[in-house]
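# Dropping a prediction and its sequence here:
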Amino acid sequence: MLVRKEWQLNQADPQEGSVLERILAIRGIHRPDDKERFLQGGLAHLHDPLRLPDMRPALERLSQARRLNEPVLIHGDYDADGLTATALLVNVLRQLGMDIHTYIPDRMTDGYGLSPSSLDFARESGCSLMVTVDCGISNRNEISQIRQMGIDVIVTDHHACPEVLPDTLAVINPHREDSDYPFEGLAGVGVACKLAQAFCQFEQESPLWQSHLDLVALGTVADVVPLLDENRILVRMGLSALNTQPSCGLDALLRVVNLKQREISGQTLGYVLAPRMNAAGRLGRADLALSLLLSSDPRESEQLAVALNELNTQRQKVEGELVEAAVSMIEADPQWMTRPVLIASGDDWHQGVLGIVAARLSEKYARPVIVLSRDGDDYQGSGRSWGRFDLLAALKRSDRYLSQYGGHRKAAGLRLACADLPAFYQVLSEAASELLPAEQARPIMTADVLLSPAEMTEALAEQLKPLAPFGEGNEQPVMMTRELVLDRVQPAGNGRHLRLSLSDLSGHHHFSAIGFGLGDADDWLRVSDRVDVLYHLEINVWQGRQSLQLNIRDIRLSQTGRLIDDRPWEIESTYEQTDDLVQTSRYHQIPVTDLIPDQVEYKAVYQYLSAQFAYQPILVDQSVLALRIARSYRLNLNMFRLARILHVFAEAGLLQLERIDSDRVRICLCEVANRVKLESSPSYLRLQLKGSE
């Protein structure tokens, strides 16, 4: 979709003080001690783990197991958070000489949490104590059955608590209503880390848990919990470990993905390591990922890392095939563009990648998407939200058709009978239309600070480094700079990305930039263009040398001061109200000739639509489409003239046209057997007449 993004400056910017102080103020950090903790907080700033509910009885039971050499079962989860939490506890407890066993459920056959397979494994393991990590809070019945086997259970979890907690000796969860813990945002591995921290203190042992903070960092970033408070400290310290003394398994994985010589950041964890951990669980091989995290043998670690990387490649292939199939299904529906939420379903679609497929589709279509796979008489799958839409709230309003569902506003899982899908879709669509009409949604990008070219320095980038690690709740600061000159534009990454050279209007300041995922902007950007940019200010290190680099988030042409270039939808709105070209011209003081398309433009628009979209329906902002066509054919086509052309084509039967607002339209070229004459359009004749006056 060709959709215009709205840019805005953060209204919380005090616009005084240093750039660093302004960004801290935007994040609500004002007091000197809060600034120090945020920028320099270390392990001494961690909260007392004994403030977590049920921590003391858990420690006493673990201590008994250690003293009596009881076998202990760690029940984990198949995602990166659950795997790192499992590895952390296993490593620490084994270092304390304990007999530790592990169980990771299979995503395909067991599903999330404790299952019948969990019960069977616990019964056969001979263990007298089970500790759950990243799961268990919603498994009251299963835990009751395990206790009836004579096995004690300690639950450590970070998910939302049900009204009735499992009846067991300890339920450690910062979300408990009776919790006195000052931070609720811990990941599953964070809760496991607090248990390990407390147990080392309780046993008066050295802080062995500190040797595994790389695992805590990986699991925390992977689970997309807020990188604030304790999470921020744990991830910062874990990144330090990854860059100096990573565990054997993660060291091998960094080598396999060719990142050993690069600085490891939160982005590395989130976009490189975490997907590989999750790929194992998605494809039913979580055991392989756990083995890598636990490995202390370099040769074994290398073999496991290679296998894990190959699994990720396989996951990408499966994901790509499902995205293609889902797109075909969605766009086969003639009304898909009118639907505020989209659903794609199929037989035997791989359950492990449905969530990530839904995420990709929600980005593609700019609306919520649910992807389902048939399982007998049921559909099971995942949904992803878009924008401000609360997916979980929408599911609650249609839950009479759901046998299972859960999640949060951004992502959810669900199960329903195949026969109920049409009725469910109707109710869900009604809820979605009410909560967020997708066709009216427009992406908004917010800049923290407006910088002049003189302020864009390597020194400033260095000053902002302590704001890292970046992630959920602590996003990397976005800067805005206006009126830069484009000196060079070059495609990169097989056309997916752009490399840019920019300068200020005086030519005194020059900048190198990279635009990841902005490859299609090469169609309309031209050397010497004046542009505005949204970007991250970064330090690029290459072959031992460092330099300033702008990581471009978005780019647009600078304003010209002419309404027809800068805000053409306002002119279109006037015309919609008056239906009078002359009156519109006079009101905005624009020559009528600037509002009437010529024959070359009619031809170019049709050729562009045919070549780019054929007979596929598209949702576009005419302002964006006009720029693409104008740059492709070296024309002065503006949005207003494009709108007239599309209207003429619709009247002549060349395309279907639906107006959403003064800028956004849905269009689809029609297949026509015979040559169409534009003279058959009344609007075309009126425009020609006005042009000849």
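Nice, thanks for sending it over.

# For the rest of this, base every contact and every neighbour count on C-alpha atoms.
Noted.

# Quick one: residues contacting Pro275.
By C-alpha atoms under 8 Å, 6 or more residues apart in numbering, the residues touching Pro275 are Asn312.

# ok, now with 6 Å
For Pro275, the set of contacting residues under the criterion of C-alpha atoms under 6 Å, 6 or more residues apart in numbering is empty.

# helix or strand for it, which one?
Using DSSP states H and E, the secondary-structure element containing Pro275 is helix 274-282.

# and the next helix-or-strand element following that helix with helix 274-282, angle?
Past helix 274-282, heading to the C-terminal end, the next element that is a helix or strand (DSSP H and E) is helix 286-294. Put simply, helix 286-294 runs at 140 degrees to helix 274-282, going by axes from the mean of the first three to the mean of the last three C-alpha atoms, to 10 degrees.

# ok, second structure coming up, stack it against the first:
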Amino acid sequence: MGFRKWKLPQADPERIKNLIQQTGIPEIAAQILDGRGVQDVSAYTAGAEGKMHDPFLMADMDKAVERLSRAVQEDEQIAVYGDYDCDGITATAMLYTYLEDLGARVIYYIPDRDKEGYGLNCQAIDFLKEQQVDLIVTVDNGISALAEADYAATVGIDLIITDHHQPRPELPKACAVVDPHRADDNYLFPCLCGAGVAFKLICAMEGDLSGEEMIWHFGELAAIATVADVVELTGENRLIVQKGLECITLGEQIGVKALIEVAGLDEKRLDSTSLAFGIAPRINAAGRLGQADLAMELLLSDRFSQAFELATELNSLNEHRKQLVDEIYSEIDRKIAQHPEILRERLIILYGKGWHHGVIGIAAARLVEEYAKPCILFSIEGEEARGSARSVEGYSMIDAISRCSQLLTRYGGHNQAAGLTVPTKDLKKFIDEILQDAKEHFDIMPVDQLNVDAVLSQQQLRLDTVQGMRILQPFGCGNEEPVVAMMGCRIETVTPLSENRHIRLKLAYQGKLFQAVYFRMPPEKFPFYPGDLVDVAANLDINEYNGEKNLSIKIKDVRLHGVNQEKLIVGKQYYEKYCRKEPLEDKIKNYICPQREDVAQIYRFLRQYKHFPYGYDLLWCRLGKINYCKMMICIDVMQELGLISVEHTASGPILRFPDKVAKTQLEQSSILRRLKVGE
């Protein structure tokens, strides 16, 4: 259980009071907006009555409409070329459906994740040529397909590219390249997802410049894609999701309706969280496991019985996906237990044979959450190692990978997530290079940060607080679901749930008792006891059951009350530098070199416990005033001299106090001798 840095809001009561007076918004909403530094409240909370931008403001949109309209009018064969993730699948379904409704001759093509990988490829172009395709329209891909665009031209296929990824300095040669991130683009909101760009193309084709008509036809799919692709939920994206949720309640998209029922959401209030965790993963599961066509069939279905059957298959795929992630994560836990030094590097980098490359990104995200460090996982598949990377705020994964790209056969992504492929023979060399790159750019690495939006009083633990938050919906990237904190709660009880997969805490806070659930926290990994004073960070929601409403508190993180997080983080990183044998200044060496009383303090503490199974971070928190790096060196010295033993397990290190301890002298420690200045 890694220590996450909490960023607490710098609340200003006067500013909050003024916000309430000026806007009439609830107190909790004002607290959250003040904590996020929002100046223009009306723009931030703009409702679905807002307007979308003219799609023709996008560069090349006029060219795309002209060429696509001509293809429809002249009965040319059109292929919509998509991608296998939720964004790409929904974008493909939208544009294919629209063109089919126009009476166009249209087919769709989604590359196989295992055999073809992401984006346009020449073999697919050859196949489409055999299908007598005259025009390919890409959705959610194509902006980097320079060679493939040239190849399409040589075989006589025209190309329209619609994408939302960052372009390279040179654009592909095509009839039109529509991407709001183009350097010469004047579009007013560049943060659309792939399906969002496809939606704007549909609006332009239809002459619906405000999007007010087309959103009622394609809002469900556009909203799901916008949430699934983790683009900023501000501006147009906010409108798309708001309108899309309204469309979903009407139930006209048969495939989405079937997914909602299979996911058990048909009797619940749907919001962006429902889309992110209920709908999108089931669509994504099809693409992750090489069955994207199954999701396409579902979204194109016009019979509920067929759609329900397909949705049930997707649900099974999603369960299989979860199982694959759990298996990979269990293997990762074993690797870390056998080689704990992995956690002392600036990045966590692991690889394995047989890891399904379609799900390793999910496992990487879990590692970042658990250990608060950037992470790259590789699946070794013969001569190729396919990787998925996740990062933390302050460390741009795509920039780091770009600087080390000479060994890569392909890569792409953004600051927080990226994909990459490297020849297996060069994998270890690439790992060395990216670790060296991190060393050159960061003496002290950024750590995963939890942004807390508001610190609540016990009076605010009630239903109307959640209602007040809801005016800020939809939540997602750029407008995250609020995280609130309760500081100084006393743990009353810890109750295991769901066969020890989760726990429920009963907490006392400022004289009030409440319960909270901590998902994916097994009891054996929870390092706190009844009686401990802790700070709790959580999301709030409302549970509705049998007509009764109750406050739902879902824990994001727990830490001992009063901990000095900056000292822990810095001390931990200096210990990692020490373990990596990186140079340390003499004054640092002197500061972290243990004295007899430091070792004695830890010895006495562990002797009380006999064994301590909760890891080093909590040991430091419970010990009190000692430098973290010095504490870890004390443990190394004590282990070297046989005063304690450390067992590395899948749940973390367990420190044990042996029954019999032979008398020994600290001067016998080679670790201490090496640390002493001048020796």
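Perfect, I can see it now. Just so it is clear, the structure is predicted and the values come from calculations on it, not from any experiment.

# just to revisit the earlier point, ok, average deviation of the helix holding Pro275 of the first structure from the second structure?
On superposition with the second structure, the average gap between helix 274-282 of the first structure and its aligned counterparts reaches 1.4 Å (mean C-alpha distance after the TM-score superposition for the first structure).

# Provide the aligned range in the second structure for that helix.
Counting by TM-score structural alignment, helix 274-282 of the first structure lines up with residues 280-288 of the second structure.

# same deal with stretch 169-179 of the first structure?
Residue correspondence for stretch 169-179 of the first structure in the second structure, counting by TM-score structural alignment: residues 175-185.

# What residues of the matching stretch count as buried?
Judged by neighbour count (16 or more other C-alpha atoms under 10 Å), stretch 175-185 of the second structure contains these buried residues: 175-182.

# And the contacts of it?
Under C-alpha under 6 Å, 6+ apart, the answer for stretch 175-185 of the second structure is 58-60, 63-64, 159-164, 166, 190.

# Rebuild the residues you listed as a markdown table, extending it with secondary structure and neighbour count.
Compiled in a markdown table, the contacts of stretch 175-185 of the second structure are given as follows (DSSP: H, G, I helix; E, B strand; the rest coil; neighbours: other C-alpha atoms under 10 Å):
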| residue | secondary structure | neighbour count |
| --- | --- | --- |
| Met58 | coil | 25 |
| Ala59 | coil | 21 |
| Asp60 | coil | 19 |
| Lys63 | helix | 16 |
| Ala64 | helix | 24 |
| Leu159 | strand | 27 |
| Ile160 | strand | 28 |
| Ile161 | strand | 27 |
| Thr162 | strand | 30 |
| Asp163 | coil | 27 |
| His164 | coil | 25 |
| Gln166 | coil | 16 |
| Pro190 | coil | 18 |
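
# Looking at these, which two lie furthest apart in space?
In these, two members sit farther apart than any others by C-alpha to C-alpha. They are Leu159 and Pro190, at 22.0 Å.

# Which strand or helix spans the residue lying closest to Asp504 of the first structure once chain neighbours are set aside?
Distances taken as C-alpha to C-alpha, 6 or more residues apart in numbering place Leu484 nearest to Asp504 of the first structure, at 4.8 Å, with adjacent residues excluded. Leu484 of the first structure is part of strand 479-492 when elements are defined by DSSP H and E.

# What is the burial count for Ser391 of the second structure?
By other C-alpha atoms under 10 Å, 28 other residues sit near Ser391 of the second structure.

# Repeat that for the one 4 residues further on.
Per other C-alpha under 10 Å, the neighbour tally for Tyr395 of the second structure reads 21.
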